[in-house]
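Asks: Predicted coordinates and the sequence they were generated for:
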Amino acid sequence: MKKCVGILLLLFLVITAKAQDGNAAIMEANQKVRSYFQTGTQLMYAIGAVLALIGAVKVYSKWTSGDPDTGRVAAAWFGSCVFLVIVVTVIKAFFGI
């Protein structure tokens, strides 16, 4: 009986030590993700800027050629750029960064 209790105590100590290492690993991962967050948001803003330029060129091209559905295309490109900026803002607010 004492041997069984000793084994259970040893097992409990090992599990507790592993759980603390898991907690440390989660905290380390959290810090790494937060360290890349600012770079990621800047990248998303840059992608939004490139999309806006491409959209502006496409809309201008349709407008000068007299395409009747220029307004729809302009709204779609503008909406996608606004959506990207809103996503970045919401993610910043959600994670509190």
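Replies: Now that the structure is in, tell me what you want to look at. Residues are numbered from 1 along each chain as shown.

Asks: From now on I want contacts and neighbour counts done on CA atoms only, so please keep to that.
Replies: OK.

Asks: For the helix or strand that contains residue 79, name the packing helices and strands.
Replies: Using DSSP states H and E, residue 79 sits in helix 70-95. On a contact count with 3 or more Cα pairs under 8 Å, 6 or more residues apart in numbering; DSSP states H and E, helix 70-95 meets helix 2-65.

Asks: Second structure follows, compare the two:
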Amino acid sequence: MKKQTKKVLLLGVVLLAVSETFAQGNGVAGINEATQMVTSYFAPAVQLIYAIGAVVGLIGGVKVYNKFSSGDPDTSKTAASWFGACIFLIVAATILQAFFL
């Protein structure tokens, strides 16, 4: 009985070792699939960032117009900060798209 238990145990160890070697081939396919999924999300994300930049630009334009109409001396500082935010969003989206794709 002891000899048969050793054979079953040896067979179990061999099966575990063989199954591990067969499972290693799926790593490359998984990495390729994940890469393709991430790159497929990039184009819509860049378009979304451009849309957010447009909304920020419109809001900034309204704020600057209100300050200019009221005669606030701080108008140029506000215009520069809103314009800088819009430029940052557009440049960041373009650089990310160029870097990752």
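Replies: Yep, that arrived. Every value quoted in this text rests on a predicted model; they were computed, and no experiment measured them.

Asks: Return the distance of the helix holding residue 79 of structure 1 from the chain's centre.
Replies: Centroid separation between helix 70-95 of structure 1 and its chain, computed with Cα atoms, centre = their mean, to the nearest Å, is 15 Å.

Asks: Buried residues, it. List them.
Replies: 70, 74, 77, 81, 84, 85, 88 (16 or more other Cα atoms under 10 Å).

Asks: wait, which of those residues is closest to residue 2 of structure 1?
Replies: Using Cα to Cα, residue 88 comes nearest to residue 2 of structure 1 of those, at 58.9 Å.

Asks: what's near enough to touch the closest one?
Replies: 41, 44 (Cα atoms under 8 Å, 6 or more residues apart in numbering).

Asks: counterpart of it in structure 2?
Replies: Counting by TM-score structural alignment, residue 88 of structure 1 lines up with residue 93 in structure 2.

Asks: And for residue 51 of structure 1?
Replies: In structure 2, residue 51 of structure 1 lands on residue 56 (TM-score structural alignment).

Asks: Quick one: neighbours of that match, just the number.
Replies: Neighbours of residue 56 of structure 2 under the rule other Cα atoms under 10 Å: 17.

Asks: Identify the residue spatially nearest to it, adjacent ones excluded.
Replies: Among residues not flanking residue 56 of structure 2 along the chain, residue 86 sits closest, at 6.4 Å (Cα to Cα, 6 or more residues apart in numbering).
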